[in-house]
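A.B. asks: I'll drop the sequence and a predicted model, then ask my questions.
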Amino acid sequence: MIRYAVVGAGWISQQAFLPGVGQSGNAKVTVIVTGDRRKSAKLAEFYGIGSVVDYSSYDAVVCGQDIDAVYIATPNHLHADYAIRAARAGKHILVEKPIATSEEEALAMIAAAREAGVFLMTAYRLHNEPGTVAVLEAIRSGAIGRPLFFQSIFSFQTVVGNHRLKAESWGGPLQDVGVYCINAARHIFAEEPIEAVAMAHRPGDDPRFQEIEASVGAMLRFPSGGLAQFVASFGAAPVDNYRVIGSSGDLELDPGFKFETATKLRLRRDGEIHETPFPHIDHFGAQVAYFSDCITSGTPPEADGEEGLADLRVLRAVEKGSLTGQPQPITSPPRRCHPSPDLVRMTPPTDRRLIL
């Protein structure tokens, strides 16, 4: 049983990670590190977690013997600090997306984990989800011919007060949900993009978007000629899907990204349409089960620090492109592997959670 410290007890930890750990079958949370001990004490009681500490005690937690790994769910600009400190203390790290706010931070995180001999995994839960992997398997099998175009929208209406609306934490729809579109496109084409063009919109009359953009749209170009187009928004109706058009067919995953619903694949070729619904799994439970398996077996995780860094380079290029109006080059080495069926964990969902 792999023991985790949850670093940051906000919405994603309450809604998804803490319930998911209980579904994993091979992990448990033993410590919550938080800025609100009163609130987190209720979470600890609900989930049977033995310890709640504030951030000033973080080093004592990671240097102690009560945990094997940390799950970092702080605002983006704090990821690197907490990850590096955990690595230096010999603890494995599961860090939320985006991995960091700069390439320099991500490289420092990767180096710290490597030097300490611990695993650093970026929290790409969809790599452990059956529908997402089925899309990649269908493309690899030639089901739609050569993939040519990718189109995606991930949008919802966010609320005032969310830390993702803060510029200081590098918040915004691109970083929060656009990263899903980017990650999907990279693995669908099995390449790294080489150029980005982008534009963004910030309404002047909406108090939510005083510091960040409401919507970002981008086009990525891949070495083989593939084109990926996506829109990420915090100010539109809830939509999350993507479509891949190939030389002899197309497929769509809708829903495609959110963890609250099951994915469904539609494949069209030669005038025929085939729909495949997938079981609704607990994405976070599957992710924790997979990472815990990696720790137990000593097998490096597929979604490692370099995977997070590859998306971060694209995020920064898209951001710069939206600010300058100019195409931005992207340089990343090819990935050695992509999500595959052996990563999938059919972890059942749960309704048992406490939201404060």
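C.D. replies: Looks like it arrived, so ask away. Numbers count the residues shown, from 1 in each chain.
A.B. asks: CA atoms for contacts and neighbours, from now on please.
C.D. replies: OK.
A.B. asks: in the stretch 151-300 of the chain, which spans are strands?
C.D. replies: With DSSP state E, counting those that start in this stretch, the ranges of strands along the stretch 151-300 of the chain come out as 195-201, 215-221, 227-233, 235-246, 250-253, 264-269, 272-277.
A.B. asks: so which of those strands gets nearest residue 322?
C.D. replies: Smallest distance to residue 322 across the strands of the stretch 151-300 of the chain (C-alpha to C-alpha): 4.1 Å, for strand 195-201.
A.B. asks: now that closest one, how far from the centre of its chain.
C.D. replies: 21 Å (C-alpha atoms, centre = their mean, to the nearest Å).
A.B. asks: what helices and strands are in contact with it?
C.D. replies: When contacts are defined as 3 or more C-alpha pairs under 8 Å, 6 or more residues apart in numbering; DSSP states H and E, strand 195-201 sits against strand 215-221, helix 305-324, strand 328-329.
A.B. asks: tell me where the stretch 51-200 of the chain has helices.
C.D. replies: Taking DSSP state H, counting those that start in this stretch as the test, the helices found in the stretch 51-200 of the chain are 58-63, 79-88, 103-116, 130-140, 173, 179-189.
A.B. asks: can you tell me the SS state at residue 14?
C.D. replies: With DSSP: H, G, I helix; E, B strand; the rest coil as the basis, residue 14 sits in helix.
A.B. asks: let's bring in a second one:
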Amino acid sequence: MASRRNFIEKLTVSAIGLPLAFNATGLFAASDRPYQGKTLRVAIMGLGSYGTRVAKAMKDCKRAKLVGVISGTPSKVETWQKEYGIPNKNCYNYENFDEIKNNPDIDAVYVITPNGLHCEQTIRVAKAGKHVICEKPMGINAEEGQKMVDACKAANVKLLIGYRMHYEPNTVAVIRMRKDGEFGKPKFFQGQSGFVIGDPTQWRLNKKLAGGGAMMDIGIYSINGARYMLGEEPVWVTAQETKTDTEKFKEGVDETIQFQMGFPSGAVANCLSTYAMNNLDRFFMTGSKGWMEMRPSTGYGPIKGRTHKGELDQPHTTHQTLQMDGMAELIFEGKQPIVPVNGEEGVKDMKIIDAIYEAVKSGSKVSLN
């Protein structure tokens, strides 16, 4: 059965999009201009479907290069060595990867393993003196996330979270419109994230490895999207869970959650996260002067949409290519994306997820600090 990532890749919901007055090329590190600066040398930890996607995307990077792998499967390591020309000295397993501290050819490790492993692995990488890029969600709760932030600070290394949408051109265009006041005062956001999940034995349906269910995997897109589209941090959440298959979705693994968030300005968000419904990849926002709709909103692309001014028409580049070049620019030059991708940003999302799960259990509104 197709995984979440395969599903998103194949999503072909028809949509509309919007011309903007500027060219996105200059906004991103992965441009056509010759690059002569430092290259971020990356080892990927976790050689599954998404790790493979990132590796392929990095072939087109100008500022980042795949130079190493960390995996518990020797056959995968061998295959990747042949595919990407990775030397033996840059190959590690989950037991010995602490030895990267003695390898000057690796600058950063991209952790792309199950959620429940992120915290320990990130801390080990940090202690080895390497920058960490961690796939989202950064951990299984905010407490883990904060431990990761603290460990990277103590080791004086960067902790970045794999928020590829923060580099996606149409998403950036809409955020710029909001910042420029073109929507007026944002009033309402709707986020829909969902698909029908397949294989019931996969790690995403294992509470220990995933930390939850659909909310951890794809609901986080609507949480993060509400925050960057409205430009505020929520102050309360409410949530309701629906579970129709208790065999596939066991205790602690959510099937469907509807959740609401309230913001200081009075804006509200109404979102849906599910593993039980297809064709859900949509953002909508309306303000006092205008509106936007994106559909698909967070898939691998092309991202499509429109606003009250017309269609979005920024050029599509593989998200992970933009992300990795942008993160290299951040690490070496300190250039920040329009929305942060640091560990603190990841912790904010984890605090909201914690509050949503608390609201599901209590049936009450949960305040956020």
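C.D. replies: Nice, thanks for sending it over. The structure presented is a predicted model; accordingly, all values stated were derived computationally and were not measured.
A.B. asks: mind putting the helices and strands packed on strand 195-201 of structure 1 in JSON lines, mean neighbour count and distance to residue 87 of structure 1 included?
C.D. replies: Below are those laid out as JSON lines (neighbours: other C-alpha atoms under 10 Å; distance: least, C-alpha to C-alpha, whole Å):
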{"stretch": "strand 215-221", "mean neighbour count": "22", "distance to residue 87 of structure 1": "33"}
{"stretch": "helix 305-324", "mean neighbour count": "22", "distance to residue 87 of structure 1": "12"}
{"stretch": "strand 328-329", "mean neighbour count": "18", "distance to residue 87 of structure 1": "32"}
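A.B. asks: out of those, which gets nearest to residue 130 of structure 1?
C.D. replies: Comparing those by C-alpha to C-alpha, helix 305-324 comes nearest, at 19.5 Å.
A.B. asks: corresponding residues in structure 2 for that closest one?
C.D. replies: Under TM-score structural alignment, helix 305-324 of structure 1 corresponds to residues 343-362 of structure 2.
A.B. asks: what does stretch 184-204 of structure 1 give?
C.D. replies: If you align by TM-score structural alignment, stretch 184-204 of structure 1 falls on residues 225-245 of structure 2.
A.B. asks: any idea how far that stretch is from the chain center?
C.D. replies: Between the centre of stretch 225-245 of structure 2 and the centre of its chain there are 16 Å (C-alpha atoms, centre = their mean).
A.B. asks: test my guess that residue 235 of structure 2 contacts residue 263.
C.D. replies: Yes: Residue 235 of structure 2 is in contact with residue 263 according to C-alpha atoms under 8 Å; the separation is 5.5 Å.
A.B. asks: who has more neighbours out of the two?
C.D. replies: The neighbour comparison of residue 235 of structure 2 against residue 263 (other C-alpha atoms under 10 Å) goes to residue 263, with 20 against 15.
A.B. asks: can you tell me which residue in structure 1 aligns to residue 266 of structure 2?
C.D. replies: Aligned by TM-score structural alignment, residue 266 of structure 2 pairs with residue 225 of structure 1.
A.B. asks: and if you look at residue 175 of structure 2?
C.D. replies: In structure 1, residue 175 of structure 2 lands on residue 136 (TM-score structural alignment).
A.B. asks: neighbours of that match, just the number please.
C.D. replies: 19.
A.B. asks: ok, residue 82 of structure 2 next?
C.D. replies: For residue 82 of structure 2, using other C-alpha under 10 Å, the count is 10.
A.B. asks: residue in structure 1 paired with it?
C.D. replies: Under the alignment by TM-score structural alignment, residue 82 of structure 2 pairs with residue 45 in structure 1.
A.B. asks: so that match sits in a strand?
C.D. replies: No: counting by three-state DSSP, residue 45 of structure 1 is not part of a strand but helix.
A.B. asks: give the contact list for the match of residue 266 of structure 2.
C.D. replies: Taking C-alpha atoms under 8 Å, 6 or more residues apart in numbering, we find residue 225 of structure 1 in contact with residue 148.
A.B. asks: now residue 53 of structure 1
C.D. replies: 31, 32, 33, 34, 37.
A.B. asks: could you report the separation of the residue mapped onto it from structure 2 from residue 164 of structure 2?
C.D. replies: Counting by TM-score structural alignment, residue 53 of structure 1 lines up with residue 92 in structure 2. Using C-alpha to C-alpha, to the nearest Å, residue 92 of structure 2 is found at 26 Å from residue 164 of structure 2.
A.B. asks: gap between stretch 99-112 of structure 2 and the chain center?
C.D. replies: A distance of 21 Å separates the centroid of the chain from that of stretch 99-112 of structure 2, by C-alpha atoms, centre = their mean.
A.B. asks: gap between the two ends of it?
C.D. replies: 19 Å.
A.B. asks: for that stretch, which positions count as buried?
C.D. replies: For stretch 99-112 of structure 2, a neighbour-count test (16 or more other C-alpha atoms under 10 Å) marks 100, 101, 105, 106, 107, 108, 109, 110, 111, 112 as buried.
A.B. asks: show me what contacts the counterpart of the fifth one in structure 1?
C.D. replies: Mapped onto structure 1 by TM-score structural alignment, residue 107 of structure 2 lines up with residue 68. Residues counted as contacts of residue 68 of structure 1 (C-alpha under 8 Å, 6+ apart) are 2, 3, 4, 91, 92.
A.B. asks: go through those residues and name the one nearest residue 289 of structure 1.
C.D. replies: The shortest distance between residue 289 of structure 1 and any of the contacts of residue 68 of structure 1, using C-alpha to C-alpha, involves residue 2 and amounts to 9.3 Å.
A.B. asks: the alignment partner in structure 2 of that closest one: how many residues sit nearby?
C.D. replies: Matched across to structure 2, residue 2 of structure 1 falls on residue 40, judged by TM-score structural alignment. Residue 40 of structure 2 sits with 25 neighbouring residues when counted by other C-alpha under 10 Å.
A.B. asks: quick check: the gap between residue 40 of structure 2 and residue 326 of structure 2.
C.D. replies: Distance, residue 40 of structure 2 to residue 326 of structure 2, using C-alpha to C-alpha: 10 Å.
A.B. asks: helix, strand or coil for the nearest residue to residue 105 of structure 2 once chain neighbours are set aside?
C.D. replies: Leaving aside its chain neighbours, residue 105 of structure 2 sits nearest to residue 41 (6.9 Å; criterion: C-alpha to C-alpha, 6 or more residues apart in numbering). What three-state DSSP gives for residue 41 of structure 2 is strand.
A.B. asks: residues in contact with residue 41 of structure 2?
C.D. replies: Residue 41 of structure 2 makes contact with 64, 65, 66, 67, 105, 106, 107, 108 under the criterion C-alpha under 8 Å, 6+ apart.
A.B. asks: understood, closing this out.
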